[in-house]
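Chemist: A structural model of the following input is requested.
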Amino acid sequence: MTVLEQGITLDVFVTERAEDVDDLLGMYTNFLLEEFDRIGELAFGNAAAGYLLTSFIRCDDHNIGFFSLDPAGYSVELIYLKPEYRGRGIATLVLQHLKQHCPQQLALKTPLSPGGEALADKLELGRADNLPHEEATNEDVLQVIRAGIKATCKHGKSAGNPSKPCKRCYQKTLRRYAVEALNKVVTETRQVLALRAGTSSRR
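Modeler: Here you go, the predicted model:
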């Protein structure tokens, strides 16, 4: 655990802790839904992955947010705070800490929200754009989501707007997407740990 100031700490996300998985899933789902309300589409960025270091932002021993850090790219993939904790300078405090301990210029992964752009400017952080293979993967995911909604949803058609995905079904799909994405990370991590344990026991 890392103490930033009185009451504000950082604690590593652990896949073996059920409460960690539940908390991260809840906040990641809320991030996706909030961004959908803002941009009308799936917002890219992983809460957890094999290439990321994910930590909770804690206030008085409660998880109030998280960030996922790509140490190889010196970039923050996502940073999220629950709405009731925004506007207190907590995200600034976290990013200042990461910047201070980053061996190169710390960057925020694009695209950024208006708040993210303001933080990047304020703290003089770089921007890390998606690589071509990431762009291609993102587009593939979007096409799968849109096709799935189009094939199963009748709300948009009944509302007389077949050209746009149904908001209700898109939100439902985002919730399912969050569960599947996080479960994949948890399963893969546990498989790696089990393999390591088996290898150690045979030595």
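Chemist: from here on, contacts and neighbour counts on C-alpha atoms
Modeler: Will do.
Chemist: just give the nearest non-adjacent residue to the most centrally placed residue in the chain, would you?
Modeler: Centroid-nearest residue in the chain, with Cα atoms, centre = their mean: Ala47, separated by 2.9 Å. Among residues not flanking Ala47 along the chain, Ser68 sits closest, at 5.8 Å (Cα to Cα, 6 or more residues apart in numbering).
Chemist: host element of Gln143?
Modeler: Here Gln143, judged by DSSP states H and E, is contained in helix 132-152.
Chemist: need the residues that contact that helix.
Modeler: Applying Cα atoms under 8 Å, 6 or more residues apart in numbering, the external contacts of helix 132-152 come out as 42, 44, 165-166, 169-170, 173.
Chemist: and the furthest pair within those?
Modeler: Phe44 and Cys166 (19.3 Å; Cα to Cα).
Chemist: okay, buried residues for the lengthiest helix in the chain please.
Modeler: The single longest helix within the chain, with elements called by DSSP state H, is helix 167-201. Using 16 or more other Cα atoms under 10 Å as the test for burial, helix 167-201 gives 167, 169-171, 173-175, 177-179, 182, 185-186, 189.
Chemist: want to put them side by side, so please do this one too:
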Amino acid sequence: MISPNPSGGAVLRPLDVLRTDDVNSVITLFGHYLSEEFERTKEWPDGTPVGATLFTTVMEVEGDVIGFASVDVALNAVELVYVAPAYRRRGIASAVLGEWRRQCPRALCAKAPVSPTGRRLMDSLGIPEAPRSAEDLTEIERAHTEAYAYVAAQCGHKRGHPGRPCKRCCQKHLERASVSAVMMYVNAVRAGKLALT
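Modeler: This next block holds a predicted model:
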């Protein structure tokens, strides 16, 4: 169990997929993450907040979920950490990762690629970046190609690069992707098809 109030005034606890507020908050925050990363990199973002091998923690301030973090327990690797902009630079993400490092029986690493901000955080905590396998990279590239192709087929604006949809259509798709990614996992857990990590 994670300490209830390690830093920054946040309460840290496991994501509860039976709590509608938790699920909706993670969907919203994941959508913000996807949007921010797409804006920053102009590429399809990697990572997901939930999954069969992921342990996900939510961060609360005064009852509001203001962030989440997920670790792949099979690889002992940080999958994703996101804190809402208004709550950044308070030590909340550092506290979560520090607690995970204390509790994990093996050394914690971060799944590549890591954003520049994430890299600074991981470096400050001594968490190395684990390179992706060739199979992972191939799967990521396939997923990105399919996403762009799907959105491009839906995009009626046809601005810029002919093989890429416009920014507005990409952002709309990322909003839908945040709902889809979280709800597929939540529905599988609620239906008993997937055990909680």
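Chemist: please state their TM-score.
Modeler: With the length set by TM-score structural alignment, normalised by the length of the second structure, the two chains reach a TM-score of 0.89; 193 aligned residues with a Cα RMSD of 2.0 Å.
Chemist: if we can go back for a sec, just put the contacts of helix 132-152 of the first structure in CSV and tack on distance to Arg58 of the first structure.
Modeler: Output for those, formatted as CSV (distance: Cα to Cα, whole Å):
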residue, distance to Arg58 of the first structure
Leu42, 27
Phe44, 24
Pro165, 36
Cys166, 35
Cys169, 32
Tyr170, 30
Thr173, 29
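Chemist: one step back: give the aligned equivalent of the residue nearest to the centre of the first structure in the second structure.
Modeler: Counting by TM-score structural alignment, Ala47 of the first structure lines up with Pro49 in the second structure.
Chemist: test my guess that its match contacts Gly67.
Modeler: No. Contact between Pro49 of the second structure and Gly67 fails when scored by Cα atoms under 8 Å: they sit 10.3 Å apart.
Chemist: overlap in contacts, these two.
Modeler: By Cα under 8 Å, 6+ apart, Pro49 of the second structure and Gly67 have these common neighbours: Val26.
Chemist: corresponding residue for Asn130 of the first structure in the second structure?
Modeler: In the second structure, Asn130 of the first structure lines up with Arg132, judged by TM-score structural alignment.
Chemist: look up how far Tyr177 of the first structure lies from Gly148 of the first structure.
Modeler: 12 Å (Cα to Cα, to the nearest Å).
Chemist: related to what we said a few turns ago, and which of the contacts of helix 132-152 of the first structure is nearest to Lys109 of the first structure?
Modeler: Phe44 (9.7 Å).
Chemist: mind checking the SS state of the closest one?
Modeler: With DSSP: H, G, I helix; E, B strand; the rest coil as the basis, Phe44 of the first structure sits in coil.
Chemist: tell me how many other residues surround it.
Modeler: Phe44 of the first structure sits with 19 neighbouring residues when counted by other Cα atoms under 10 Å.
Chemist: thank you kindly, that will do.
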